[in-house]
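Participant: got a predicted model here, sequence first, then my questions.
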Amino acid sequence: MSPVPGVAGVRLRPATAADAAALAAIYAPEVLHACASYELEPPDAAEMARRLAAVEACGLPFLVADMAGQVLGYAYASPFRQRPAYRYTVENSIYVAAGARGRGLGRLLLEALIGRCTALGYRRMVAVIGDAGNAASVCLHRSLGFAEVGLLPGAGFKHGRWLDWLMLHRPLGEGDSTPP
């Protein structure tokens, strides 16, 4: 893939199984010390490789931001729900390594993910933010056209506190204005 405008040396590319250890390393601190994920034990590289393969098996994008061979962040789309009527809706997930935040990588990854999912014919993207107080994630999603559609107070308990679950969404392509 070509270089990313505005972020010198960074390339967005599809994730590969060889990235699994880097994906696990980026995700582990989020599981252990933050509330973006409701997991309590970080998955290892083998599990991340399995998750990547599951996304690929659905024909959905799983992207990484790579600088000189180092994965700095990743984003992927997954099916929103399993029932057939949800087949035009995807959910996004984005994680950026702690040392790479504030450079616009999350925005670049999410913009690319939105573009890929739109090109694949999906009509709606959902963001489920596990900690409604995660201002950076909420701001990123809102800046790219996501609107809040629901709040589930006390949906999870992690790190000694109850977490509010925030759902946002945005249309892709023609959204729900025309049949697929």
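Facilitator: Received it, and whenever you're ready, just let me know what you need.

Participant: use CA for all of it now, contacts and neighbours both
Facilitator: Noted.

Participant: may I see the buried residues of the strand or helix carrying residue 155?
Facilitator: Per DSSP states H and E, residue 155 falls inside strand 147-158. Across strand 147-158, burial judged by 16 or more other CA atoms under 10 Å covers 147-148, 156, 158.

Participant: before we go on, here's another structure to hold up against the first:
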Amino acid sequence: MRVRDALVGDVDAVAEIYAGYVRDTTVTFAEVAPGVEEWVGRVGDPRMPFLVVEVEGAVVGMAYCSPWKAKAAYRYTVESSVYLSPGAVGRGMGRVLLGVLLERAAVVGVREVIAVIVDGGERGFGEQGFGEGA
């Protein structure tokens, strides 16, 4: 397992993983999966970490930060997201991805990280210090 920054060459795998969640679950709150172009736009944004996890050279998951709200006062607050391919679930990769994402977020000046936790992610996020909000 290797965690690294996402590259443009990863976006096909990333889009496929995310599309599976849109198609088969409600955890994304999206009705239509974003296209490859949207994922390309996320790659390389120095303010919003975007990571992938590889196993034997194949991308099997990703974690990224997104702006929480557009108002200036929220510029140091982000939402974290972690998604894994079905075969990678339950192997500890999500916890590792989240840990590295939080480290990278702190380095770029993020002060608050929010997570909307759906469908069983409570334990992994709880281990990273997340708690229930109002």
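Facilitator: Nice, thanks for sending it over. All figures in this text were calculated on a predicted structure; none of them were measured in a lab.

Participant: after superposition, what is the TM-score?
Facilitator: For this chain pair, the superposition-based TM-score is 0.92 by TM-score structural alignment, normalised by the length of the second structure; 134 aligned residues with a CA RMSD of 1.4 Å.

Participant: from the buried residues of strand 147-158 of the first structure, pick the one nearest residue 100 of the first structure.
Facilitator: Nearest to residue 100 of the first structure among the buried residues of strand 147-158 of the first structure: residue 158, at 24.9 Å, using CA to CA.

Participant: spit out the contact partners of the closest one.
Facilitator: Residue 158 of the first structure is in contact with 35, 38, 40, counting by CA atoms under 8 Å, 6 or more residues apart in numbering.

Participant: for PyMOL, what selects the buried ones among these?
Facilitator: To isolate the buried members of these in PyMOL, using 16+ other CA under 10 Å:
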select buried, resi 35+38
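
Participant: please identify which of the contacts of residue 158 of the first structure is nearest to residue 138 of the first structure.
Facilitator: Using CA to CA, these come closest to residue 138 of the first structure at residue 35, 13.4 Å.

Participant: any idea how far that closest one is from residue 126 of the first structure?
Facilitator: Counting by CA to CA, to the nearest Å, the gap from residue 35 of the first structure to residue 126 of the first structure is 18 Å.

Participant: could you do residue 119 of the first structure as well?
Facilitator: For residue 119 of the first structure, the distance to residue 126 of the first structure - CA to CA - is 16 Å.

Participant: of the two, which one has the most company?
Facilitator: residue 126 (24 against 12; other CA atoms under 10 Å).

Participant: alignment lookup: that one to the second structure.
Facilitator: Matched to the second structure by TM-score structural alignment, residue 126 of the first structure sits across from residue 114.

Participant: which SS class is the nearest residue to residue 108 of the second structure once chain neighbours are set aside?
Facilitator: Excluding the flanking residues, the one nearest residue 108 of the second structure by CA to CA, 6 or more residues apart in numbering is residue 47, at 6.0 Å. Here residue 47 of the second structure is coil, with the state taken from DSSP: H, G, I helix; E, B strand; the rest coil.

Participant: ok, residue 47 of the second structure to residue 77 of the second structure distance?
Facilitator: Residue 47 of the second structure is 11 Å from residue 77 of the second structure, by CA to CA.

Participant: before we move on, what about residue 60 of the second structure?
Facilitator: From residue 60 of the second structure to residue 77 of the second structure the distance is 27 Å (CA to CA).

Participant: higher neighbour count, the two?
Facilitator: Neighbour count, other CA under 10 Å: between residue 60 of the second structure and residue 77, residue 60 has more, with 22 against 19.

Participant: wait, which of the contacts of residue 158 of the first structure is closest to residue 28 of the first structure?
Facilitator: Using CA to CA, the contacts of residue 158 of the first structure come closest to residue 28 of the first structure at residue 40, 9.6 Å.

Participant: what's the match for the closest one in the second structure?
Facilitator: Checking TM-score structural alignment: residue 40 of the first structure goes with residue 31.
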